[in-house]
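> Let me see the structure of the following:
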Amino acid sequence: MNSEARKQVFVCAGTGCVASGANKIIDLLQAEIARQGMTERVDVIATGCHGFCEQGPTLFIEPEKKFYRHIQAEDVREIVEKDLAQDQKVERLLYKEPLTGELAVTYGDINFFAKQSRIALKNCGFIDPNKIEDYLAQGGFEGLKKALQLTPDEVIEEVKASGLRGRGGAGFPTGLKWSLCRTNPGDKKYVICNADEGDPGAFMDRGLLEGDPQSVIEGMLIGAYAIGADEGYVYCRAEYPLAIRNFQIAIAQATEAGFLGDNILGSEFSFHLKIYAGAGAFVCGEETALMASIEGKRGMPRVRPPFPAQSGLWGKPTNINNVETWSNIPHILRNGSPWYAQYGTEKSKGTKIFALTGKVNNTGLVEVPMGMPLREIIFDIGGGVADGKQFKAVQIGGPSGSCLPAELLDLPVDYDTLAQAGAMVGSGGLVVMDETTCMVDIAKFFVNFSQEESCGKCTPCREGNKRMWEMLDRISRGEGKMADLDKLEQLARTIKETSLCGLGQNAPNPVLAALKYFREEFVEHIEAKKCRAGACSNLLSYSIDPEKCKKCSLCAKNCPVNCITGNKNTPYVIDGDKCISCGSCMDSCKFGAVLRA
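Got it, this is the predicted structure:
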């Protein structure tokens, strides 16, 4: 921004907002600002995702810190004429807290932002990811400069002292992982960024790669220097075209600026970085399958040992961390390990990014200190359960995680506490579920996902997940037996103990957690042939209350199998033998006459 400019308008141009028309809004803003002769006083900056996805398209106005949401093309002229020209609020575009109805003028007034502690997400939404100058203005590459003044071992000790653990799911200490790779002999070493984000409802990696790609590059540079690597790869799923494009631009700009390539910043350290687009196989999130994919082989895990630190990419010592882990590294080197270690708990230091999705008012990316209770994340930051429904469960850790019930809402979110509860932090998926969610159906969904994504290499995963799904399917159709519950639990534990890689080892987690915390729902499906959530269609029956029926025929018109009869003189009736329990009659009835049992 030039020195005469008075205002900055930051418009989210992440994938979610772009899909809602953000690029058109940016063009209209620039055109309207030019039309009103304000170009020298106002800059429009296209940023990455700032996280508040539920409210997109969104924009911030600095220095007043105003926040507008759900921006449409027809709102642009009013924003320019009223706010940018006259410094007046456009109240109808301001955010209201869903639980209190309070109007929030600035983003600092919004619980979604105010209760976060942003480290990895610090720049997302506040810089143009396609301009390295913006990253440098925020202290970019200062961490690399400090690292190059230290020995590689001193850099590793600093990372160890920070307490950073891998944010990809396993939570292995990052500094220790680096030291294992550094001490293994090899004439060539690699570092890899795992951006193969495949968990349903997860988009943490996408947000960072789109909004702050240079932080990932800087983190990888520091890691490569510490380990002794001169080449690296970012393995990103091809379904993230904007992330890949922004990262390619970032690589080109970092190379031109002298931060990538040979003899970086006049040192003897050289590092070259490439981006590799994966084909979308979930199993390639497992590090040995990921490396096989880069090598041009089918993405399948292999037996360990040897571990990647001993023999990884093309048989050379290799260190793999995920996007969020790499993004934390520059902040640790820039600000020091004691600064980073002040966040979080004794054994889980720092912050964690979660993709907060599902039946919650404020969906989006949130970054909180490790140890924050689930209740605070869901109800304070997330704004509570949507549509006034009751909270039922939260799925944490993606398809490899577990559903935790309401009585565990005060559980601190850290690696060890969640493990004791039979759950895991995972990569950061956090899916909120309400009273309309059936836990049998949810367990079935995640097992089906793992079954479809299994590479098929090992029998426990390939066959076991199919058998688990078949048992869950029978239970959801009201054909299960009580003996199935013990069989299901025994099979789940066998798969967990004998599968080759993390996909199979963790695929049973949703089933085991559902049986532990929601067993009564399984029993209801089996003994009472009832689904309390109304999600399992085979266990539902519909009828029409003749006293409430207005004889409008909407239910009959919307029935796909023509099982509803009646006329303007006779209340409508559902033929139970023909009904397929689709629920279209209940959805179409405006008078509450259709009943579900």
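> only C-alpha atoms for contact and neighbour calcs from this point on.
Will do.
> can you count the residues close to Val366?
Around Val366 sit 26 other residues, with neighbours defined as other CA atoms under 10 Å.
> can you tell me which helix or strand it belongs to?
Counting by DSSP states H and E, the element that carries Val366 is strand 364-369.
> residues near Cys139, how many?
No, residue 139 isn't Cys; it's Gly. Gly139, neighbours per other CA under 10 Å, totals 12.
> what does the host helix or strand of Lys487 rub up against?
Of the helices and strands defined by DSSP H and E, Lys487 is found in helix 483-498. Helix 483-498 is contacted from outside by 460-461, 464-465, 468, 471, 504-509, 511-512, 515, 522, using CA atoms under 8 Å, 6 or more residues apart in numbering.
> Could you pull out the buried residues of it?
Of the residues in helix 483-498, those buried under the neighbour-count criterion (16 or more other CA atoms under 10 Å) are 484-485, 488-489, 491-496.
> For the comparison step, fold the sequence that follows:
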Amino acid sequence: MQLTPVLSQHWGEPNSWTMRSYRSHEGYTAARDALAMEPDDVIKTVKDAGLRGRGGAGFPTGMKWGFIPQGDNKPHYLVVNADESEPGTCKDIPLMLATPHTLIEGVIIAAYAIRAKHAFIYLRGEVVPVLRRLQAAVAEAYEAGYLGKNIFGSGYDLELIVHAGAGAYICGEETALLDSLEGRRGQPRLRPPFPAVEGLYACPTVVNNVESIASVPIIFRKGIEWFRSMGSEKSPGFTLYSLSGHVARPGQYEAPLGITLRELLDYAGGIRAGHKIKFWTPGGSSTPLFTDAHLDVPLDYEGCGAAGSMLGTKALQIFDETTCVVRAVLRWTEFYAHESCGKCTPCREGTYWLVQMMRRIEKGEGTDADLEKLLDISDNILGRSFCALGDGATSPITSSIKYFRDEYLAHFELGGCPFDPYKSTLMAGAS
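Prediction:
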């Protein structure tokens, strides 16, 4: 399967982030065309294209827009989730840094479709260069008349605000993001009501990922059939895959949905010289692990689901045989315990105890019974926490025990990590 650079096509060009550069590639023509349509027809176009959310869950974007009630006499809001925090995910940040106007044009179309007069881009606050670039691009769009009053003479008004968050993984969850945007502590809300009914300021709100919104303009420029010519029937289109870890050329690879890791590795130069793949994540550390047996799994929503994982954010973290899976899972578990907002008991208490047990096991101080206890705690978190953070914390643990139980047991037998050179020498001498 061939790579399909669409969103990333102009990333390497000089001054790709400027209005001049973007307009030279038909920039803002899609927004002009969309604003000449009826809002419902804009939603139908996105529905017919089959665009699915690129932020993790893969929910159909057009359907999400269609949930917004009309004729309710309430303000409507569009919020772009740019709080990219999933370990291994690095697609939205380079997109906003290289071509921010792609996102802004998508915002105009999406906001018009849901009859929103105000839109927000909620950005991870630590990435100051991206914040400045977005703010500069928004200022350019206002100056050109693409934002503000009477856009393209259509009578449509839109105000766009770039908001810098304080840097919390939990704010990637859409309702926690809305609480943070309102000035409160970022914690997930009880649902229902859902954001489409009561979101930002208790008004109908759509929350979409950066890549989801940035993919909208090209659909209007190239057409539905062109978009659906890539990917699969249920997962059409193209997407950005983030390859990191033990690969020769890590980076962003834009390809049709359904490409396999084996194919992506060919483009990325393969695993680093002299080594072989051991395990990898298809969508960030919150998705169940895959092994070398899954190299030919189609990387789309249905393919990953059928194989026992999730496509998630397409963060492909690659680990070779030199990596201790127990140590890697421990580091991820420590991350989730640190980032838990503490609102619900299963996640607050469960992630704490997962860390304590994983640390013992990694040091070789555990027993076989600890593995069952780990699985029991994970089972009590899964599906019982307020949001998906708790579920994500359990995924690397349960999947690693499933595929690498012997490696966990080796820690007990050796009294430490078998990847520790000193321990390995002792074990070789004992045998």
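> that older thread, in the second structure, what stretch matches the strand holding Val366 of the first structure?
The counterpart of strand 364-369 of the first structure in the second structure, counting by TM-score structural alignment, spans residues 251-256.
> how close does that stretch sit to the first structure?
For stretch 251-256 of the second structure, the mean distance from the matching residues in the first structure following superposition reads 1.0 Å, by mean CA distance after the TM-score superposition for the first structure.
> Check stretch 390-402 of the second structure too.
Looks like 1.2 Å for stretch 390-402 of the second structure (mean CA distance after the TM-score superposition for the first structure).
> Where does that stretch end up in the first structure?
Under TM-score structural alignment, the alignment places stretch 390-402 of the second structure onto residues 504-516 of the first structure.
> The contacts of helix 483-498 of the first structure in helices, which ones?
Under the assignment DSSP state H, the contacts of helix 483-498 of the first structure contribute 460-461, 464-465, 468, 471, 504-506, 509, 511-512, 515, 522 to helices.
> After the strand holding Val366 of the first structure, which helix or strand is next?
Tracing the chain past strand 364-369 of the first structure, the next element assigned as helix or strand by DSSP H and E is helix 374-375.
> ok, residues contacting that following helix?
If you take CA under 8 Å, 6+ apart as the criterion, helix 374-375 of the first structure is touched by 408-413.
> how does it look with 10 Å?
Contacts of helix 374-375 of the first structure with the rest of the structure, by CA atoms under 10 Å, 6 or more residues apart in numbering, involve 380-382, 384, 394, 396, 404, 406, 408-413, 430.
> distance of the closest residue to Ser543 of the first structure other than its chain neighbours from Ser584 of the first structure?
Nearest-residue entry for Ser543 of the first structure: Leu595, 5.2 Å, with adjacent residues in sequence omitted and distances by CA to CA, 6 or more residues apart in numbering. The span separating Leu595 of the first structure from Ser584 of the first structure equals 12 Å under the rule CA to CA, to the nearest Å.
> Glu140 of the second structure maps to what in the first structure?
Counting by TM-score structural alignment, the partner of Glu140 of the second structure is Gln253.
> wait, doesn't its match sit right on Leu136?
No. No contact is recorded between Gln253 of the first structure and Leu136 when judged using CA atoms under 10 Å, the distance being 11.6 Å.
> any shared contact partners between those two?
Common neighbours of Gln253 of the first structure and Leu136, using CA under 10 Å, 6+ apart, are Gln214.
> between the two, which one's more packed in?
The neighbour count for Gln253 of the first structure versus Leu136, taken as other CA under 10 Å, is higher for Gln253 (18 against 12).
> what's the mean deviation for the strand or helix carrying that one versus the second structure?
Mapping Gln253 of the first structure onto the secondary structure by DSSP H and E places it in helix 241-256. Average distance between helix 241-256 of the first structure and its aligned residues in the second structure, after superposition and using mean CA distance after the TM-score superposition for the first structure, equals 0.9 Å.
> Tell me which residues of that helix come out buried.
Going by neighbour count (16+ other CA under 10 Å), the buried part of helix 241-256 of the first structure is 242-244, 246-251, 253-255.
> Could you do stretch 21-30 of the second structure as well?
Residues of stretch 21-30 of the second structure classed as buried under the neighbour-count rule (16+ other CA under 10 Å) are 21-22, 27-28, 30.
> Where in the first structure does it fall?
The counterpart of stretch 21-30 of the second structure in the first structure, using TM-score structural alignment, spans residues 134-143.
> again, but for stretch 158-167 of the second structure
Going by TM-score structural alignment: stretch 158-167 of the second structure matches residues 271-280.
> quick one: buried residues of that stretch?
Under the neighbour-count criterion of 16+ other CA under 10 Å, stretch 271-280 of the first structure has 271-273, 275-278, 280 buried.
> Would you check how far apart the counterpart of Glu339 of the second structure in the first structure and Gly285 of the first structure are?
In the first structure, the residue paired with Glu339 of the second structure according to TM-score structural alignment is Glu453. According to CA to CA, Glu453 of the first structure stands 11 Å off from Gly285 of the first structure.
> list residues touching both of the two?
Counting by CA under 10 Å, 6+ apart, the shared contacts of Glu453 of the first structure and Gly285 are 198, 503.
> circling back: which is the succeeding secondary structure element to the helix holding Gln253 of the first structure?
Tracing the chain C-terminally past helix 241-256 of the first structure and defining elements by DSSP H and E, one meets strand 272-278 next.
> Now do the helix or strand following that next one and strand 272-278, the angle between them.
Per DSSP H and E, strand 272-278 of the first structure leads on to helix 287-294 as the next helix or strand towards the C-terminus. Here the directions of helix 287-294 of the first structure and strand 272-278 differ by 90 degrees (axes from the mean of the first three to the mean of the last three CA atoms, to 10 degrees).
> Contacts made by helix 287-294 of the first structure with the rest, please.
When contacts are defined by CA under 10 Å, 6+ apart, helix 287-294 of the first structure is touched by residues 192-194, 196, 233-235, 276-279, 281-285, 295, 297-304, 307-308, 312-315, 318-322, 455, 501-502.
> mean deviation (superposed) between it and the second structure, please.
In the superposition against the second structure, helix 287-294 of the first structure averages 0.8 Å from its aligned positions (mean CA distance after the TM-score superposition for the first structure).
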